[in-house]
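1. Could you work out the structure for the sequence below:
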Amino acid sequence: MLPVDARLTSTSDFARATKSGIRVTSQHFVGYLYISPVTNNATAKCGLIISKSVGGSVKRHRVARKVRHAVAPMISNLPTGSLLVIRALTQEGDSNIECEISDLISKLITRAEKISAKQ
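-> Down below sits the predicted model:
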């Protein structure tokens, strides 16, 4: 479970991350990472987008639980004040969600480091 201060709940924050953030895709997920230009001591926040294309209610909630469980230990690796949004795509079978999410987040972090090094 994600701590309350690490949950992304604002619609404007979701829009900011998905429209202005760094995007990385994997087989079953799309990750967006928005790094705030203003340096603040706020913790990184994470939000999920699980649409009906993933499956029925039970399957969507199962995927959301697995994603939250995979993201929780990695939230401390994200830059402070950043916004992470993970969008689930159609799920076929039972994929290894934990491994895929950790790869997705590490790719987002490395891409963010490359972009910040250029600036």
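2. Every contact and neighbour count from this point should use C-alpha atoms.
-> Will do.
3. could you show me where the strands are in this protein, in order?
-> 22-25, 29-34, 45-50, 83-88 (DSSP state E).
4. Which positions within the first one qualify as buried?
-> Neighbour-count burial for strand 22-25 flags 22, 23, 24 (criterion: 16 or more other C-alpha atoms under 10 Å).
5. Nearest to residue 40 among those?
-> Residue 40 lies nearest to residue 22 out of these, by C-alpha to C-alpha, at 19.5 Å.
6. What residues does that closest one make contact with?
-> Applying C-alpha atoms under 8 Å, 6 or more residues apart in numbering to residue 22 gives the contacts 31, 32, 33, 34, 108, 111, 112.
7. By neighbours, which of those residues wins?
-> The residue in these with the most neighbours, by other C-alpha atoms under 10 Å, is residue 33 (28 neighbours).
8. That residue against residue 87, yeah?
-> No. Checked against C-alpha atoms under 8 Å, the pair residue 33 and residue 87 is beyond contact range at 11.6 Å.
9. Here is the second sequence; please produce its structure so I can put it next to the first one:
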Amino acid sequence: MLPKAHKLSSSADFRRTTSARTRAGSRTLVVHVTTRTDLALTGGPRFGFVVSKAVGNAVTRHRVSRQLRHIALEAVHGGVDKLARPHDVVVRALPAAARAPSAQLREDFAAALAAALAKAEKRAGA
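-> I've put the predicted structure just below:
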């Protein structure tokens, strides 16, 4: 379970993160990243998950959501070096995520997150 300080909770935060156009994908998921510029940053990095009906039935969607939350929790506790406190991350599961084992989701998440962070750094430097 992700602590409250590491969850995206408002639809405005989801919208801001997904519309920032800093994303990267893999066969199983798409990762959107943005950096908050609030003066009073609380918590973070924060994660949100989108697992639509295209992924599967309710049981399948909940299983994929649990797997993604666990992977995000690992990232919070040092699994990702470049993930800083002001980052907001939205992970959108694709239909292939329903059949992917946890190890594959973990690899895809790490690769997509690294690519999205590299795009964000490049965009910030330009």
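10. that older thread, the strands of structure 1: which one's closest to residue 2 of structure 1?
-> Shortest distance between residue 2 of structure 1 and the strands of structure 1, using C-alpha to C-alpha, is found for strand 45-50: 8.3 Å.
11. And that closest one against structure 2, how far off on average?
-> Average distance, strand 45-50 of structure 1 versus aligned residues of structure 2 after superposition (mean C-alpha distance after the TM-score superposition for structure 1): 0.4 Å.
12. Show me which residues of that strand are buried.
-> 45, 46, 47, 48, 50.
13. ok, now stretch 48-59 of structure 1?
-> In stretch 48-59 of structure 1, counting by 16+ other C-alpha under 10 Å, buried: 48, 50, 54, 55.
14. and what of stretch 60-80 of structure 2?
-> Across stretch 60-80 of structure 2, burial judged by 16+ other C-alpha under 10 Å covers 60-61, 64-65, 67-73, 75-76.
15. tell me the two of the residues you listed that are most distant?
-> Comparing every pair within the buried residues of stretch 60-80 of structure 2 by C-alpha to C-alpha identifies 60 and 76 as the most remote, at 24.5 Å.
16. can you give me the helices for structure 1?
-> Counting by DSSP state H, structure 1 has helices at residues 11-20, 57-71, 97-118.
17. Any idea which of those gets closest to residue 91 of structure 1?
-> Closest of those to residue 91 of structure 1 is helix 57-71, at 8.7 Å (criterion: C-alpha to C-alpha).
18. hmm, who's touching the closest one?
-> Under C-alpha under 8 Å, 6+ apart, the answer for helix 57-71 of structure 1 is 1, 2, 48, 50, 51, 52, 54, 97, 98, 101, 102.
19. Residue 8 of structure 1: which of those is nearest?
-> For those, the closest approach to residue 8 of structure 1 (C-alpha to C-alpha) belongs to residue 48, at 8.2 Å.
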